[in-house]
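Undergrad: just coords:
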């Protein structure tokens, strides 16, 4: 059990001793105080229990504080404001906290708050109509790190990619690929027409179609060649997308096709395989919602904004979205009878619930913000109120080089591809920097600054912290003071770690499991990146203090083997946590920096 979990159990015991065993203790938290001068930990126990107890918070705080003051690990108890309880722990607590890090090793910080609960995390889900750009990359990195964080907190996580392979955009892709197919057959296609995709990335698709089909596709009407070319083009684009994601250590476990919800895949007329039966899952979903009273035929009032561009004054099939918290009811069918994007999205999220995912997390671009309420309403409807959908919006990425905007791509023409960015600066810089901002904040990604070797470059600073710790071990080995058995450091005399900087680092290490749990519950992986930078900063500062001005603080003291062993144990704790956090972010923990 880590220190914060231990102290939470002790606060629970104190509160139960005052209020009795039937008290609801689930809302109690123990966390570090905002001001370190207020102590080591703070709890809201009296604040959340006062109403049920029929007491004033401060009076209840006095009673709980009296119980806590008798605890063997508590040095001092203070009551702040209306009833917050601040705790200062005894000095012997901190060596034990460090020893816990050393004993648990790679497992330190992993928790059980998730209790094996199934969670579906869907991210990226870019239309397979072109290469991924850096905006897609930010959503991909965020979603992947969030999934890893939830696994560390004890959830059973499935990483999913929703392939938007239905609708007008993939038909445009098919027509663009067909143009490249004609080009591969020797036609002069001239300028790419307005409305089609001009990127060179479709030339390979055209060449493959020409090699496989010769000129047979040209002889077909569009209605026949379109599904063939669409399937080939989307398959090729998805292969590229998978490769680009793999460069970032991102491998979704499930790739779910939107088209499969509507019709499955239309058969290839040149294939000898028997056609598969077509099942319209979207129609089935709409029918089920209609039977439940959530779908009706009606007219929508004009939008209050006055923007009539997308509004149609006609009788149409509507989902009662307002019954579940949305602003207006939403159309499910277009005027031509085809499904709206919302209709297929409802069927898709119903499939998630049917697959056992009551908890769902979708990672979307910020331009989908207006879509949040309706989708959450839909999940409530299709799950009978049992499903929960958290939508994390990822803001824009402004790509810079030395502060100047970067716009042109060597490959896509009108934007920089994710692949180009990863090739230039490396996956570690991309992943860490995109997680070193909260997801809902615009990110300035400077191609020059993310590879600087300075404190201002967070990924370098954190990785350098891990490499510096490993360099201390190499020096200790060269000087014959590093134990051959790594477990020997667990038995070091950690009471010798009395310097304020050393104790501050131990406090930071003790916070790691609590930070991970809070980050997982809030769905905020950026907290890991912030924490790692702070831990690395304290480590680098302690290294500097042990320089010429305070040589007694060096990590290796030749004539004091016991203190050296204790400080090597501290370094082991630091590199263990740095490596753990970097792994959750999908970033390497290097042995040395070159």
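TA: Thanks, I have the structure now. These figures come from a predicted structure and were not determined experimentally.

Undergrad: CA only for contacts and neighbour counts going forward, please
TA: Fine.

Undergrad: give the buried residues for the helix or strand hosting residue 181.
TA: Residue 181 belongs to helix 168-184 when assigned by DSSP states H and E. Residues of helix 168-184 classed as buried by neighbour count (16 or more other CA atoms under 10 Å): 169-184.

Undergrad: in three-state terms, label residue 318 for me.
TA: strand (DSSP: H, G, I helix; E, B strand; the rest coil).

Undergrad: that one: neighbour count?
TA: 22 (other CA atoms under 10 Å).

Undergrad: surely it touches residue 332?
TA: Yes: between residue 318 and residue 332 there is a contact at 5.7 Å, judged by CA atoms under 8 Å.

Undergrad: how far away is residue 468 from residue 540?
TA: Separation of residue 468 from residue 540 (CA to CA, to the nearest Å): 9 Å.

Undergrad: so which of the two has more stuff around it?
TA: Per other CA under 10 Å, whichever of residue 468 and residue 540 has more neighbours is residue 468, with 22 against 19.

Undergrad: name the element the more buried one belongs to?
TA: helix 458-478.

Undergrad: tell me the buried residues in that helix?
TA: Residues of helix 458-478 classed as buried by neighbour count (16+ other CA under 10 Å): 458-470, 472-473, 476.

Undergrad: what does it rub up against?
TA: Contact with helix 458-478 is made by 428-429, 432-433, 436, 450-455, 482-483, 532-533, 536-537, 539-540, 555-556, 568, 571-572, 574-575, 578-579, 588-593, as judged by CA atoms under 8 Å, 6 or more residues apart in numbering.

Undergrad: for residue 256, helix, strand, or coil?
TA: Criterion first, three-state DSSP; result for residue 256: strand.

Undergrad: what's the neighbour count on it?
TA: Residue 256 has 17 neighbouring residues, counting by other CA under 10 Å.

Undergrad: can you tell me the SS state at the closest residue to it other than its chain neighbours?
TA: Excluding its sequence neighbours, the residue lying closest to residue 256 (CA to CA, 6 or more residues apart in numbering) is residue 162, at 4.9 Å. When classified by three-state DSSP, residue 162 comes out as strand.

Undergrad: for comparison:
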């Protein structure tokens, strides 16, 4: 309905433009909201107040001009001007009833719109370091990012999904060193494993593949590996130790052999991540390599760009970004005193690359542990004169998994974590995805494993899917009894639906497109999840209190038509959440 009201207002504004009353206007400025108070109608627009200055009119006067030029529409019962210049729309009963035929005609397309007008949006999500399998914490960002992409696509945006591969830098060197040490153990060496190394069994498995494939070509005795290294924790500095050990690996192995070991670790883990996400229902348009930024000289290009804008200065041999000029707590080093770019330099280069690819908007989905990184990235965009409307960062709190009352620890380095794959195999993809997105992303989440596995009404995803399956079963019974369904959802048929439960369901169905739009524009998939829960609740109440396969053909057809519409909307909504809509349960 919002789309239709926008169309009517756009037509009125176009008339005013042709008359010279409104020289310039943008349809993007048309805002329509559901009213909180039914005495103010069903929907309201503040467009007169937004355009009053451009039209050189008082908002109320402009509102009168707009209302006078609104095309006639049988679904609108009344249009009123209220307050400082609101236009309030009251809908006719026929508008609500017509939604049923709309749903059955549009099917999968119901709820979709062209609000985004095909604008290109870059959406980066997950982007976990390829140093180990995805764990349940990453799963929440994956489900959130993918669902947001589906929602934005549904309202007319063209979404580019991207995974940023941090395949350069210190963490990857630590991974390669950890792999080498496990390989040396398989060669018969006994040596202490570093406190800062990656310890998971997946490292041992890759080391076995390395030993099988390469034999002993990477083998060096323990004495040579550990000679004159600094002390590790708890006596020494564990970070200095792992860095020295990584340097030793590069020295002994040489560039070619070290690179072979490095690539095997990277590619094995990255392949595992790709497969895991695919099984979770997530695909990407591009997997973007950090190393490609270096090869393309994008980092230096970004540094030069900031220098040209006067946003960098030198101090103590390093280059610093003036991020405090844009609200950050301190300036940030972008090139170290040794001439090496920092991780921040790579990150700014990546975001400049996104900008130069011409996206109307850039959305980053980060884990909540990156909260402190937001001000410096926002400062970088401000330095480039990028508006806040063009860039959005959504933080996702990591999910905390509980087995019974025991909290499960998750640490990639220690190897003590539950993988996303293990979670999915235990509770299923549908439950995992729904539970991840049913809370606002910035809220802490305690993942109730037992609830997710349950097959009862207390399990929200089961409750919604069961509503869909119940409706499917009604149509199965219809066939088994040799009855037919007249799918013609005309006005006469719809008027058969006058029970209070039926009107409640019709009203719920009417607001589905708005639920999709709100979930998308507010980057809040949980709003759609709760809409579906409410719709399922009303269906279950209706199912338990009414008979659908009644003797009267007219009433039977009307009720079947209504629940068929409910079934379609539940399926559409679950599809946007990446959850299946089973016919049988």
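TA: Everything's here; your move. All of these numbers come straight from a predicted model, not from anything done at the bench.

Undergrad: looking at the buried residues of helix 458-478 of the first structure, which is nearest residue 419 of the first structure?
TA: residue 459 (19.3 Å; CA to CA).

Undergrad: distance of the closest one from residue 404 of the first structure?
TA: 21 Å.

Undergrad: residue 378 of the first structure maps to what in the second structure?
TA: In the second structure, residue 378 of the first structure lines up with residue 380, judged by TM-score structural alignment.

Undergrad: which residue ranges of the stretch 351-500 of the second structure form strands?
TA: Ranges of strands in the stretch 351-500 of the second structure, per DSSP state E, counting those that start in this stretch, are 361-367, 391-396, 399-403, 406-407, 445-448.

Undergrad: Provide the aligned range in the first structure for the last one.
TA: In other words, strand 445-448 of the second structure. Under TM-score structural alignment, the match for strand 445-448 of the second structure is residues 443-446.

Undergrad: what's the mean deviation for the matching stretch versus the second structure?
TA: Its aligned residues in the second structure lie a mean 1.0 Å from stretch 443-446 of the first structure after superposition (mean CA distance after the TM-score superposition for the first structure).

Undergrad: for that stretch, what is the distance to the chain centroid?
TA: From the chain centre to the centre of stretch 443-446 of the first structure is a distance of 18 Å (CA atoms, centre = their mean, to the nearest Å).

Undergrad: show residues contacting that stretch.
TA: Outside stretch 443-446 of the first structure, the residues that reach it (CA under 8 Å, 6+ apart) are 395, 396, 397, 398, 399, 400, 401, 402, 403, 433, 434, 437.

Undergrad: need those residues in TSV with distance to residue 122 of the first structure and neighbour count, can you?
TA: Shown next, in TSV, are the contacts of stretch 443-446 of the first structure (distance: CA to CA, whole Å; neighbours: other CA atoms under 10 Å):
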residue	distance to residue 122 of the first structure	neighbour count
395	17	19
396	19	20
397	20	19
398	24	16
399	25	20
400	28	16
401	31	14
402	34	11
403	33	13
433	21	22
434	18	25
437	20	17
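
Undergrad: element containing the one residue sitting closest to the centre of the first structure?
TA: Most central in the first structure under CA atoms, centre = their mean is residue 146, positioned 2.6 Å from the mean C-alpha point. Per DSSP H and E: residue 146 of the first structure is located in helix 134-152.

Undergrad: mean deviation of that helix from the second structure?
TA: Looks like 1.0 Å for helix 134-152 of the first structure (mean CA distance after the TM-score superposition for the first structure).

Undergrad: how far out from the middle of the chain is that helix?
TA: How far helix 134-152 of the first structure lies from its chain's middle: 3 Å, per CA atoms, centre = their mean.

Undergrad: pull up the aligned stretch in the second structure for it.
TA: Counting by TM-score structural alignment, helix 134-152 of the first structure corresponds to 136-154 in the second structure.

Undergrad: list the buried residues in that stretch.
TA: Buried residues in stretch 136-154 of the second structure (16+ other CA under 10 Å): 136-154.

Undergrad: same deal with stretch 31-42 of the second structure?
TA: Neighbour-count burial for stretch 31-42 of the second structure flags 32, 34, 35, 40, 41, 42 (criterion: 16+ other CA under 10 Å).

Undergrad: which residues touch residue 504 of the first structure?
TA: Applying CA under 8 Å, 6+ apart, we find residue 504 of the first structure in contact with residue 538.

Undergrad: any chance you could list what contacts the helix or strand harbouring residue 18 of the first structure?
TA: Here residue 18 of the first structure, judged by DSSP H and E, is contained in helix 3-19. Outside helix 3-19 of the first structure, the residues that touch it by CA under 8 Å, 6+ apart are 22-23, 25, 28-31, 43, 45, 53, 63-64, 67-68, 71, 97, 510-511, 513-514.

Undergrad: can I have the buried ones of those residues as a ChimeraX selection?
TA: Buried residues among those (16+ other CA under 10 Å), as a ChimeraX selection:
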select :25,28,29,30,31,43,45,63,64,67,68,71,97,510,511,513,514
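
Undergrad: stretch 574-587 of the first structure aligns to what range in the second structure?
TA: Under TM-score structural alignment, the alignment places stretch 574-587 of the first structure onto residues 566-579 of the second structure.

Undergrad: farthest-separated two in the buried residues of stretch 31-42 of the second structure?
TA: Longest span within the buried residues of stretch 31-42 of the second structure, CA to CA: 32 and 40, 13.3 Å.

Undergrad: so which strand or helix has the residue in the second structure sticking out farthest from the centre?
TA: Seen from the C-alpha centroid of the second structure, the residue lying at the greatest distance (CA atoms, centre = their mean) is residue 223, 49.7 Å away. Of the helices and strands defined by DSSP H and E, residue 223 of the second structure is found in helix 222-226.

Undergrad: how about that helix: buried residues?
TA: The neighbour-count check on helix 222-226 of the second structure (16+ other CA under 10 Å) flags 222, 225 as buried.
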